[in-house]
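1. Can you look at this prediction? I've put the sequence above it.
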Amino acid sequence: MTETTLPRKMSKTHVIVVGNEKGGSGKSTTAMHIVVSLLKRDFRVAVIDLDARQKSLARYLENRENYARAHKLKLTMPDVHVLPKATEGTREDMERDEKNRFDTLLQQLRRDYDFVLIDCPGSDVHLSRLAHAVADTLITPINDSFVDLDLLAQVNADNYKVERLSLYSEMVWNARKQRAVADRGQIDWVVMRNRTSALDAKNKRRVHDALKQLEKRVAFRYVAGLGERVIYRELFPKGLTLVDFRDSGQDKMTMSHVAARQEIRRLMEDLKLPGWTEAAVAAE
């Protein structure tokens, strides 16, 4: 895809990693809206899709490019890279190859872009662990259920209190230690609760309470994510987002569209990405 000719707005590249080890949590939808939100604020953005088999985020962006070309629309585009996992050699050989290719690509992108967003596959693979260890902001979307919460911690079946951390939380803890050793950097871990229902329910409150317990214990920031809205899924074939809906030749926005846009704006504010507040003010 054609990269932007805009000058960089930040002196240091900020790496955003969107990941967990479970599919169906809205990672690609979340990542896409973050990418377009940053592009709309004139940041230079690159994307690395580590799931070379499904390529959900890369396909979303490919749909966007094709739709813009077919309808003669001017839609902002990031620079997109798909990084496949190694398939030949011993495990040590493959991991060495993956690390070399990952480090080389990231180093190249750091020279030209304000933000690099890395979309991880929904499984525990070496490339995903490499990405987590270089994150400045780690975003973990989870669905509004104890099935997804189990990704982070196990809870007591009777009182729903957190009993122990799960493997993914331990992996993030190890990534934080690696990051501290590598450059004394810190990972801002943001857990966002996706596909929440507008209806109140005991299960919804219990998931909320468990996440609040974990927030202090594991040191992440717990924020509201994207609601359960059909519009998020409908936009995928066209590669569109709620951020650029008015620029895409679509019909008049409904109240549901407006509410979804508000969710995206709130999410971007909650992420507290560097330069966002200043850029948003300048654009208004």
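-> Structure received.

2. rest of the way, CA atoms for contacts and neighbours
-> Noted.

3. Could you pull out the buried residues of the helix or strand encompassing Gln213?
-> Element membership for Gln213, per DSSP states H and E: helix 202-214. Counting neighbours by 16 or more other CA atoms under 10 Å, one finds that the buried residues in helix 202-214 are 204, 206-208, 210-211, 214.

4. Can you tell me which of the residues you listed is closest to Ser169?
-> Leu214 (10.1 Å; CA to CA).

5. I'd assumed Glu163 was in contact with the closest one.
-> No - when contacts are counted by CA atoms under 8 Å, Leu214 is not listed as touching Glu163 (10.1 Å).

6. Spit out the residues that contact the two alike.
-> Ala153 (CA atoms under 8 Å, 6 or more residues apart in numbering).

7. quick revisit: residues in contact with the next helix or strand after the helix holding Gln213: which ones?
-> As assigned by DSSP H and E, the chain's next helix or strand after helix 202-214 is strand 221-224. With CA under 8 Å, 6+ apart as the test, strand 221-224 has contacts from 188-194, 211-212, 215, 267, 270.

8. How about stretch 13-23?
-> 27, 31, 110-111, 113-124, 128, 131-132, 134-141, 148, 151, 168, 274.

9. helix, strand or coil for Ile142?
-> Assigned with DSSP: H, G, I helix; E, B strand; the rest coil, Ile142 falls in the strand class.

10. Let me know how buried it is, in neighbour terms.
-> Using other CA atoms under 10 Å, Ile142 has 28 neighbouring residues.

11. hang on, it packs against Val207?
-> No - Ile142 is beyond contact range of Val207, at 10.7 Å (criterion: CA under 8 Å).

12. Can you pull the residues that touch both of these two?
-> By CA under 8 Å, 6+ apart, Ile142 and Val207 have these common neighbours: Leu149.

13. just so I have it, where are all the helices in the stretch 151-284 of the chain?
-> With helices called from DSSP state H, counting those that start in this stretch, the stretch 151-284 of the chain shows them at 167-183, 202-214, 230-234, 255-271, 276-283.

14. Count the residues that sit near Arg176.
-> Using other CA under 10 Å, the number of residues around Arg176 comes to 22.

15. just the one 3 residues further on next, same as before
-> With neighbours defined by other CA under 10 Å, the count for Arg179 comes to 19.

16. One more to weigh against that first structure:
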Amino acid sequence: MSTVAQKPHIIVFANEKGGTGKSTTAVHVAIALEARGAKVSALDLDHRQRTMGRYLDNRLATAKRTGRELNIPRHATHDGESLDRFTETVASLAEGADFLVIDTPGRDDPFARIAAQKADTLVTPMNDSFVDFDLIGQVDPVTYKVTRPSFYAELIWDARKARAKADGSTIDWVVLRNRVQHIEARNMRRVSEALDQLAKRVGFRIIPGLGERVIYRELFPKGLTMLDAREFGEMGLAHVAARQELREMMAALGLPEPAMPLFA
């Protein structure tokens, strides 16, 4: 695995559907990278919901209140309107950073499209359901075979072509499968088969994501993550399982390696 270059590696979390765990995953990736010694910046493009920004603001408040040293990336939230401000903010956050993590709105957004073209790694979280699969592809209602890529998949395809034309770089598109506990096994298998078919057609990687655990929602008010074990006191089995999921997800992302080991 290569080392992080001078230019930051840009990781964009993008999904035009809400409720997929996008912002929670983005925050955990940013904190995990800081935990292994990288310099990380974060940009929230969703000026309405501002989930990532508020998550990190809560984290900063917890550090000040408790006196604990917590890994906190430099972060900012875009106003959703000004291209000049977007350009200036990206440049400012990128300066001196190893990674820039960008969280986009759960809707079509012009700045999300620009961010997608800038991405080195583009992560699309989705739940194991055909409701979420519909974002990237359509299936036959009887055979569940993929009939065609969706508009969003074509949008990412265009972004990859534009990036290659601009600087010769490639965008590593990763579809991250977050597990939903109430989805029955046969449906999960059908979704998995459809994803495999579509991945071969449009060229994305599929990796395991995070489970649907109440603990993630409980961590938000304090801005904590599954990496902040000492803040939990005694960790239960759910915490241990969630930390293992995070380890597996970070390994599967295959991001450039900073000097320090993960979770040292």
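-> Happy to help now that I have it. Keep in mind the model is a prediction, meaning the values are calculated, not measured.

17. State the TM-score obtained for the two superposed chains.
-> The TM-score (TM-score structural alignment, normalised by the length of structure 2) is 0.94; 262 aligned residues with a CA RMSD of 1.7 Å.

18. now for Leu43 of structure 2: what does it line up with in structure 1?
-> Aligning on TM-score structural alignment places Leu43 of structure 2 opposite Ile48 in structure 1.

19. quick one: that match is in a helix?
-> No - counting by three-state DSSP, Ile48 of structure 1 is not found in a helix; it is strand.

20. residue contacts, it?
-> Contact partners of Ile48 of structure 1, counting by CA under 8 Å, 6+ apart, are 80-83, 116-119.

21. Considering these, which is situated nearest to Asn159 of structure 1?
-> Asp119 (34.8 Å).

22. Could I get the contacting residues of Met250 of structure 2?
-> 29, 32.

23. Could you check how far it is from Gly96 of structure 2?
-> Relative to Gly96 of structure 2, Met250 of structure 2 is positioned 22 Å away (criterion: CA to CA, to the nearest Å).

24. before we move on, what about Asn178 of structure 2?
-> Distance, Asn178 of structure 2 to Gly96 of structure 2, by CA to CA: 32 Å.

25. Check Thr24 of structure 2 too.
-> Computed as CA to CA, the Thr24 of structure 2 to Gly96 of structure 2 distance reads 24 Å.

26. Now do the helix holding Gln213 of structure 1: everything it contacts.
-> 144-146, 149, 153, 155, 160-162, 220, 222.

27. just to revisit the earlier point, could I get the contacts of strand 221-224 of structure 1 as JSON lines with distance to Arg59 of structure 1?
-> As requested, those are exported to JSON lines (distance: CA to CA, whole Å):
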{"residue": "Asp188", "distance to Arg59 of structure 1": "28"}
{"residue": "Trp189", "distance to Arg59 of structure 1": "26"}
{"residue": "Val190", "distance to Arg59 of structure 1": "25"}
{"residue": "Val191", "distance to Arg59 of structure 1": "25"}
{"residue": "Met192", "distance to Arg59 of structure 1": "23"}
{"residue": "Arg193", "distance to Arg59 of structure 1": "24"}
{"residue": "Asn194", "distance to Arg59 of structure 1": "21"}
{"residue": "Leu211", "distance to Arg59 of structure 1": "32"}
{"residue": "Lys212", "distance to Arg59 of structure 1": "35"}
{"residue": "Glu215", "distance to Arg59 of structure 1": "33"}
{"residue": "Leu267", "distance to Arg59 of structure 1": "23"}
{"residue": "Asp270", "distance to Arg59 of structure 1": "27"}
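
28. Could you identify the most distant pair in those residues?
-> The largest separation in those, counting by CA to CA, is between Asp188 and Asn194 at 18.6 Å.

29. more neighbours, these two?
-> Neighbour count, other CA under 10 Å: between Asp188 of structure 1 and Asn194, Asn194 has more, with 22 against 19.

30. Map that one across to structure 2 for me.
-> For Asn194 of structure 1, the residue aligned by TM-score structural alignment is Asn178.

31. Same check on Gly185 of structure 1?
-> In structure 2, Gly185 of structure 1 lands on Ser169 (TM-score structural alignment).

32. Just give the number of residues close to that match.
-> Counted with other CA under 10 Å, residues neighbouring Ser169 of structure 2 total 15.

33. That one and Met126 of structure 2, how far apart?
-> 25 Å.

34. and if you look at Phe232 of structure 2?
-> Counting by CA to CA, the gap from Phe232 of structure 2 to Met126 of structure 2 is 28 Å.

35. Next: Val40 of structure 2.
-> According to CA to CA, Val40 of structure 2 and Met126 of structure 2 sit 24 Å apart.

36. cool, Leu253 of structure 2 as well?
-> 15 Å.

37. So what touches stretch 103-117 of structure 1?
-> 8-18, 31, 35, 43-48.

38. Please identify the residue in structure 2 that aligns with Thr241 of structure 1.
-> That one, Thr241 of structure 1, aligns with Thr225 by TM-score structural alignment.

39. which residues touch its match?
-> Each residue near Thr225 of structure 2 by CA under 8 Å, 6+ apart is listed here: 28, 31, 216, 219.

40. The first one should be in a helix, yeah?
-> Yes - going by three-state DSSP, the assignment for His28 of structure 2 places it inside a helix.

41. That'll do, ta.
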